[in-house]
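>>> Here is a sequence together with a model predicted from it:
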Amino acid sequence: MESTMGTQTRVAIITGSSRGIGQAIARRLAKDGFSVVVNYAGNAENARATVADIEATGGRAIAVQADVADEVAVAAMFDRAEREFGGIDVVVNSAGLMVLGTIADFNLADLDRMHRTNIRGTFVVTQQAARRVRSGGAILNVSTSAERQALPTYGAYAASKGAVEALNLILARELRGRDITVNTVAPGPVATDLFLDGKDAATVDRIAKLNPMERLGKPDDIAEVVSFLAGPARWINGQVIYANGGMN
């Protein structure tokens, strides 16, 4: 893809990008020529390491701490991106929290924590993105294929991501005339710490075989889809893209 709009370097903010899928997205967009804001909530060491990796390959990046649900901190992060790099072209909502449990027994405190990060956090970041992303840009959310699989114990998590998907086409239509696309990527199971936590080898193997590729996704698989939607895919708008190896 082209890494500039004319002579203007493109700029991306990726939330939750100190590890996992978000980190892979940050590295991929930097490889594509973006200047990257690596957002993190608490893991400053990982965020700095991600920035160092990007800079080691000739890219530009900064690490910015912000709780995605805190509108003041998020506005300050967008301010920082504009000061450092001159503007914002792509925003990827990758920060997320997953807690599993049956609906009947689910801890409501965990539900509130997921709501704060997955729903409020996505909304707060998207609100700033809708105000500030430049013409020709893209706003991208990360959801989950678990919503379509309807797997037991995923109810609360899938519900939080369903709310994220509900914003998708509405925002695309609200941004009519501004040449900004809005899309959501819905990964299947991906081999990240978030997914693997608490699962034994037999469970992981069973889930991996739910798709005809018979493997878990890799963070780079999802980053590749985001790269496409952030760059050349200007005629894809308001869509949910399922990146799951054919699981559903």
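Ah, there it is.
>>> only C-alpha atoms for contact and neighbour calcs from this point on.
OK.
>>> Give me the secondary structure label for Glu224.
When classified by DSSP: H, G, I helix; E, B strand; the rest coil, Glu224 comes out as helix.
>>> A further structure is provided below for comparison with the first:
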Amino acid sequence: MTLPTDPAANLAALIRCPSVTPAEGGALAALGDMLKPLGFSVERPVFSEDGTPDIENLYARRSGNGPHLMFAGHTDVVPVGDESAWTHPPFAAEIAKGEMYGRGAVDMKGGIACFIAAVARHVEKNGGPKGSVSLLITGDEEGPAINGTTKLLDWAAAKGEKWDASIVGEPTNPDALGDMIKIGRRGSLSGTVTVNGRQGHAAYPQLADNPVRGLMSLVDALLHPVFDKGTKDFQPTNLEVTSIDVGNPATNVIPAKATATFNIRFNDTW
């Protein structure tokens, strides 16, 4: 039996799964195929909540008699955007000049691929760790993050799972692989601003009320404040407008409303 000892092969298999949030895309199935030959029991609970998509997650455990190490991560990826703008197809896992290209290669299928390879090599050379090893993998990190890690942790705890340590394989290295280990992260808060107006024809603006003007003023106000100067452990708090939408495909119609979404990354000042 061939064990998944090659991190590059593991990563390629995961990249080829189009797991754009909230779709599972075959990524969790691929993980299960890698983990079962290593002696892991694999479960894939699905969590739901009104107003959010159902999300499939994965919890795998290889039991032992020593301490319990848990690796946490996610297989969902952000949308690819304009695929024609990619140098290499986003789900082809092509290698060029010693680097593998694909959506999720860094965030964070690469970390998962390496962790599995590390366990596989331990099993191959030493028969496996003496303690327990588990993987807690969500499919809802890049989306609303409601039916993912928090519910999966509660689900596992309800089954009696306890961990002595955890590694989160997010790509936090600023310059080179392994040059920084983080023990915390900034918080995340998303919001929506909606300005209501009155729809009308662009040729008769006096009969309408264009909400875009008001929204532009609000967006400008949101982007200018300096929240803080950062702290000892974290960079300054920032707010980024992530989308502006009027829901209006016609170019000659003044929209009835305009909406902007934003995301705040805040440090421990708040």
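Sure, I can see it. In this text the structure is predicted, and so the values were computed from the model without any measurement.
>>> Drop the TM-score for these two in here.
Remark: TM-score between the superposed chains equals 0.28 [TM-score structural alignment, normalised by the length of structure 1]; 115 aligned residues with a CA RMSD of 5.5 Å.
>>> In the helix ranked longest in structure 1, which residues are buried?
Taking DSSP state H as the criterion, structure 1 has its longest helix at helix 155-174. By neighbour count on 16 or more other CA atoms under 10 Å, the buried set for helix 155-174 of structure 1 is 155-165, 167-169, 171-172.
>>> same for that helix, what does it pack against?
helix 108-114, helix 146-149, strand 181-187 (3 or more CA pairs under 8 Å, 6 or more residues apart in numbering; DSSP states H and E).
>>> That one vs strand 181-187, what angle?
Angle of helix 155-174 of structure 1 versus strand 181-187, following axes from the mean of the first three to the mean of the last three CA atoms, to 10 degrees, is 160 degrees.
>>> picking up where we left off before, ranking the helices and strands packed on helix 155-174 of structure 1 by burial, who's on top?
A comparison of those by mean neighbour count, using mean count of other CA atoms under 10 Å, puts strand 181-187 on top with a mean of 26.
>>> Tell me which other helices or strands that strand touches.
strand 138-142, helix 155-174, helix 219-230, strand 240-243.
>>> Just want the angle from that strand to strand 138-142.
Using the same axes, to 10 degrees: strand 181-187 of structure 1 against strand 138-142 is 20 degrees.
>>> between strand 181-187 of structure 1 and helix 219-230, how big is the angle?
Using the same axes, to 10 degrees: strand 181-187 of structure 1 against helix 219-230 is 160 degrees.
>>> Quick check, Val92 of structure 1 in contact with Ile21.
No: when contacts are counted by CA atoms under 8 Å, Val92 of structure 1 is not listed as touching Ile21 (10.9 Å).
>>> which of these two has more neighbours?
Neighbour totals were compared for Val92 of structure 1 and Ile21, and Val92 leads with 28 against 25 (other CA atoms under 10 Å).
>>> returning to that earlier point: nearest to Met5 of structure 1, of the helices and strands packed on helix 155-174 of structure 1?
strand 181-187 (15.5 Å; CA to CA).
>>> Following the chain onward from that closest one, which element is next?
Downstream of strand 181-187 of structure 1, the first helix or strand assigned by DSSP states H and E is helix 193-196.
>>> Now do the buried residues in whatever helix or strand comes next after that next one.
Moving toward the C-terminus from helix 193-196 of structure 1, the next helix or strand (DSSP H and E) is helix 201-208. Neighbour-count burial for helix 201-208 of structure 1 flags 204, 207-208 (criterion: 16+ other CA under 10 Å).
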